[in-house]
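[1] A predicted structure for the sequence below; I have some questions about it.
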Amino acid sequence: MATLLLGATVIAVVANGAEATKGAGPVTWYKAGNLYAHQKEYARAFIQYRKAAEQGYAPAQRKVAIAYIKGQGVLRSNIKSFYWMHKAAHSGDREAEFVLATDYLFGQNVPKNVARGLYWVRKSADQGYARAESDLGLSYYVGHGVPQSYTRAIYWLRKAATQGNSPAEYTLGRAYMTGRGVPKNYTQAIFWTRKAARQGFALAEWNMGIAYQRGQGVPQNSGRAIYWRGLAEEQGCCSNDVTSGTYP
């Protein structure tokens, strides 16, 4: 019943405008913003998001930050975007935590700070955000900003891969193919590589082609090898001298 009442309130806000927002709360304003955004009425969406954001509602703070990044319903402003993304992250929004992490890792809007970036990646990953889990796993896999650890890498990559994150699926498949952090297992390697390839992840497509070419984990099949490598090449990937994109 509460959900139905909330839905009715949101519809009233969109249908009747500002008058209907009297007495409404941040969740209602946020949902109204989503409805306006779906209708591509970005200026009205921004007004609703901003009201919810000012009440400390983290998802709305993230939406306001995104609006400033894209210039949707408001003038672009990297400074204001960072301000609101920072507030959302500190309010515990896992997607905002991840965005803030990338800002620090790549020096976007702030001075580059890998340690700070990984701090926010871990906070986001701890909340189950797949992209953060994947990035943290990759950091451990190659030792970027953290001590290299295949054990920790596989832990985080598996969590991300089970949520369908294609970079994690690809890297987990590569780990099984090479025996890094897990026992070498061609069946598992193909299982995870194929999942990434079916999502259009070019390196995984290429490695499926290599697997069929060599008969690793699948019957040798030149036709399938050409098919998968062709899909990868359509995306500009790869070549035989790109070792990061081929099984050893």
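    Everything's here; your move. Since the structure is predicted, the reported quantities are computational estimates derived from the model, not experimental observations. Numbers count the residues shown, from 1 in each chain.
[2] alpha carbons only for contacts and neighbour counts from here, please
    OK.
[3] Tell me, how many residues neighbour residue 25?
    Using other CA atoms under 10 Å, residue 25 has 15 other residues around it.
[4] Please report the distance of it from residue 52.
    To residue 52, residue 25 is 7 Å away according to CA to CA, to the nearest Å.
[5] now residue 175
    Noted for residue 175: a distance of 44 Å to residue 52, by CA to CA.
[6] what ranges do the helices span in this structure?
    2-16, 26-38, 42-54, 58-70, 78-90, 94-106, 114-126, 130-142, 150-161, 166-178, 186-198, 202-214, 222-234 (DSSP state H).
[7] Out of the ones you listed, the one nearest residue 240 is which?
    With CA to CA as the criterion, residue 240 lies closest to helix 202-214 of these, at 9.5 Å.
[8] That closest one to helix 166-178, inter-axis angle?
    Interaxial angle, helix 202-214 versus helix 166-178 (axes from the mean of the first three to the mean of the last three CA atoms, to 10 degrees): 30 degrees.
[9] Use this one as the comparison:
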Amino acid sequence: MNSQTARKMFSFDIRANHFFRAFLLLAMSLLAGVAFADDFNDGVSAYKSGNYQQALSLFEAGAKKDDPKSTYALGLLYKNGVIVRKDIGRGLNLIMKSANQGFARAQNYLGVTYYDGNEVEQDYKEAFDWYGKAAVQGYPDAEYNLAVMYGLGKGTRQDFSETIKWLRKAAMHQLPEAQYGLGVMYSRGLGVVKNDEQSAYWFSKAARAGYLKAQNKLGILYSEGKGLEKDEKKAFHWFEAAAEKGYAKAQFNLAVMYDKGIGVAKDVSKAIMWYRKAATQGNVAAQKRLKQLHS
């Protein structure tokens, strides 16, 4: 398999840790009972209760004491212009300081920033290095992102064995993207011996965690009887689960089930409804089938 083909097959996305998600995760880890500096602890509480100026003052106080969590939080506020006037340079400097102090979330955030070229010059090697620093600390998003870098050969050599290694670590941390990724690797024999049963196992784990791509894929496996016993009703169930959450491919597959009466009673009106939902999102196959039904 040449490198271009492998990259096309390895179609994962970097897990971005954007501002609000990053900040809420920070707050959630605090509430989970992790011991943080008082300034940061009180700052998060103030932020969550809407006392933004108090939160800002507390984060500033914590940053002056070189608390990496407070420094990171303050950096996010400045970079995104929340509470304070937006100052991308200052925000990035604070996040960089926190990352250099060893704070894994800040390290992963910088990885995403350099990977995307978001307000910095795009640099895959820099992204790879920051993901690596966070991943060795057991930070799940960074473990997954490092796996993606190895799979795509961006910032490092392409190495599917390393991809598998880091996907496993992230999957054991219950990250559904990584569980889905392992399903893909086993289904295609990338870095591991092709194994349909293992593929179905990991797709199932991700699907039950609510990952829409995995729910759609599990529906396909049940409809084909690949890696598990064929069951059209279960296929319908998983297509419906993802379709109702707006996943276009699942909407199309659910429409086909209604259209042909597979796993459910034939219902053309419901088929048309789901074809339309998929077509609205640009699904070409759904658009084509709607034209056929209305011709």
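    The structure has been received and is ready for your questions. These numbers were taken from a predicted model, which means no experiment stands behind them.
[10] returning to what we had before: dump the helices of structure 1 to CSV, plus mean neighbour count and distance to residue 240 of structure 1.
    As requested, the helices of structure 1 are exported to CSV (neighbours: other CA atoms under 10 Å; distance: least, CA to CA, whole Å):
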stretch, mean neighbour count, distance to residue 240 of structure 1
helix 2-16, 15, 55
helix 26-38, 22, 45
helix 42-54, 23, 47
helix 58-70, 25, 39
helix 78-90, 21, 41
helix 94-106, 24, 29
helix 114-126, 21, 32
helix 130-142, 25, 22
helix 150-161, 23, 26
helix 166-178, 26, 16
helix 186-198, 21, 18
helix 202-214, 26, 10
helix 222-234, 18, 11
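[11] List the contacts of residue 164 of structure 2.
    By CA atoms under 8 Å, 6 or more residues apart in numbering, the residues touching residue 164 of structure 2 are 147, 182, 185, 191, 192.
[12] So what does the last one match up with in structure 1?
    Under the alignment defined by TM-score structural alignment, residue 192 of structure 2 corresponds to residue 146 in structure 1.
[13] what's the answer for residue 92 of structure 2, then?
    Structural alignment (TM-score structural alignment) places residue 92 of structure 2 against residue 46 in structure 1.
[14] OK, contacts around its match?
    Residue 46 of structure 1 makes contacts with 33, 64, 67, 72, 73, 74, as judged by CA under 8 Å, 6+ apart.
[15] which of the residues you listed map to contacts in structure 2?
    Contacts conserved in structure 2 for the contacts of residue 46 of structure 1, counting by both residues aligned by TM-score structural alignment, their matches' CA atoms under 8 Å: residue 33.
[16] Turn the contacts of residue 46 of structure 1 into a markdown table, including distance to residue 188 of structure 1.
    Shown next, in a markdown table, are the contacts of residue 46 of structure 1 (distance: CA to CA, whole Å):
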| residue | distance to residue 188 of structure 1 |
| --- | --- |
| 33 | 44 |
| 64 | 42 |
| 67 | 42 |
| 72 | 44 |
| 73 | 47 |
| 74 | 48 |
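[17] re the thing from before, go through the contacts of residue 164 of structure 2 and flag the ones preserved in structure 1.
    Here is what carries over to structure 1 from the contacts of residue 164 of structure 2, by both residues aligned by TM-score structural alignment, their matches' CA under 8 Å: 147, 182, 191.
[18] what sits against the equivalent of residue 178 of structure 2 over in structure 1?
    Mapped onto structure 1 by TM-score structural alignment, residue 178 of structure 2 lines up with residue 132. Listed by CA under 8 Å, 6+ apart, the contact set of residue 132 of structure 1 reads 98, 121, 122, 124, 125.
[19] quick one: contacts for the residue of structure 1 most remote from its centre?
    For structure 1, the largest distance from the centre (CA atoms, centre = their mean) belongs to residue 19, which lies 37.2 Å off. Residue 19 of structure 1 makes contact with residue 13, according to CA under 8 Å, 6+ apart.
[20] rewinding a little: export the contacts of residue 164 of structure 2 to TSV and tack on distance to residue 227 of structure 2?
    Below are the contacts of residue 164 of structure 2 laid out as TSV (distance: CA to CA, whole Å):
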residue	distance to residue 227 of structure 2
147	24
182	14
185	14
191	19
192	16
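[21] Show me which of those is closest to residue 210 of structure 2.
    Residue 210 of structure 2 has its nearest neighbour among the contacts of residue 164 of structure 2 in residue 182, at 16.0 Å by CA to CA.
[22] Any figure for the gap between the closest one and residue 153 of structure 2?
    Per CA to CA, residue 182 of structure 2 is found 17 Å from residue 153 of structure 2.
[23] Give me the nearest residue to residue 251 of structure 2, chain neighbours excluded.
    Distances taken as CA to CA, 6 or more residues apart in numbering put residue 243 closest to residue 251 of structure 2, at 4.5 Å, once the chain neighbours are dropped.
[24] I figured that neighbour hits residue 255, correct?
    No. Under the contact definition of CA atoms under 8 Å, residue 243 of structure 2 does not touch residue 255, with a separation of 9.4 Å.
[25] And residue 101 of structure 2, how far from residue 94 of structure 2?
    With distances taken as CA to CA, residue 101 of structure 2 is found 11 Å from residue 94 of structure 2.
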